[in-house]
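>>> Sequence first, then the predicted structure:
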Amino acid sequence: MPTSFDARWQSITFSSLAMSEIMDNPVEGETPQARLKQLGMLSLLYTLHLANIPLTLTNITEKTGLTRGGAAEPIDQLVARGLLREGWAKNALGRGKAREFEISDTLFARLKQASSP
């Protein structure tokens, strides 16, 4: 069973991996501000993931106060980088579809590898 120390260590490792992936690999034409937004968004998404909150635009806008467009911009950039996967799920009312995101398996595999002794 993981201890709270393990969870903190894993969060620090995730943050370091995310920062390395985003800040060390700028996309052509991308501003430093855009990279910082992506880093902040990925940190938020990881926190929501740990809390078992679905990574939907609705949940993200509720937690951040951003508009849907404001939230979608860094998310779309993270999808383009391959750090997030995008899919579709039923919306909260169960009638329509909502964009749902997952942190990439590649990033989690790197996290697991970095966390191993």
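Now that the structure is in, tell me what you want to look at.

>>> Only C-alpha atoms from now on, for both contacts and neighbour counts.
Noted.

>>> ok, which stretches of this protein are strands?
Using DSSP state E, the strands of the chain run over 55-56, 84-90, 97-103.

>>> Can you name every helix or strand that the second one contacts?
Judged by 3 or more Cα pairs under 8 Å, 6 or more residues apart in numbering; DSSP states H and E, strand 84-90 is in contact with helix 68-81, strand 97-103.

>>> second one coming, line it up with the first:
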Amino acid sequence: MASKLSDRWQTQALSVFAVREILDRPLEDESAQSRIKQIGMVNILYMMHQAHQKLTLSNVIEFTGMTRGGVIETMELLVKRGILTESLGKNSQGRGVARHFELSSRLLDNLRVS
């Protein structure tokens, strides 16, 4: 089990990684506000990941209070950057399709090395 100190280092490493990845590599036609929103979202998603919460649109909307459109827009940019991976599965009722997200293995590997 990781110590509290290593948890703290991982959180700091995540913040540095997110800032460098997003600010140093802007996407075409991307606003500064969008990049800042992505940095915040990465930190929130990591907190949810650490708490073993599923990274679904509904859970992120509930956690952040953002609109569905705002969450989708930000999550899609993080997928495009390779920070998140997306898969489709059944929703909680087992009837419709739900979008599931995970932190990319590249991101998690970077945190383990740090």
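Nice, thanks for sending it over. The structure presented is a predicted model; accordingly, all values stated were derived computationally and were not measured.

>>> Relative to L36 of structure 1, which of the strands of structure 1 is closest?
L36 of structure 1 lies closest to strand 84-90 among those, at 16.0 Å (Cα to Cα).

>>> Compute the number of surrounding residues for M66 of structure 2.
For M66 of structure 2, the count of nearby residues is 12 (other Cα atoms under 10 Å).

>>> Tell me the spacing between D7 of structure 2 and R112 of structure 2.
In this structure, D7 of structure 2 and R112 of structure 2 are 10 Å apart, going by Cα to Cα, to the nearest Å.

>>> meant to ask about L77 of structure 2, not that
Using Cα to Cα, L77 of structure 2 is found at 24 Å from R112 of structure 2.

>>> Tell me which of those two has more neighbours.
Neighbours were counted for L77 of structure 2 and for R112 using other Cα under 10 Å; L77 has more, 18 against 11.

>>> dump the residue contacts of the closest residue to that one other than its chain neighbours.
What sits nearest to L77 of structure 2 in space, not counting adjacent residues and going by Cα to Cα, 6 or more residues apart in numbering, is Q38, at 7.7 Å. Residues near Q38 of structure 2 by Cα atoms under 8 Å, 6 or more residues apart in numbering: I22, T74, M75, L77, L78.
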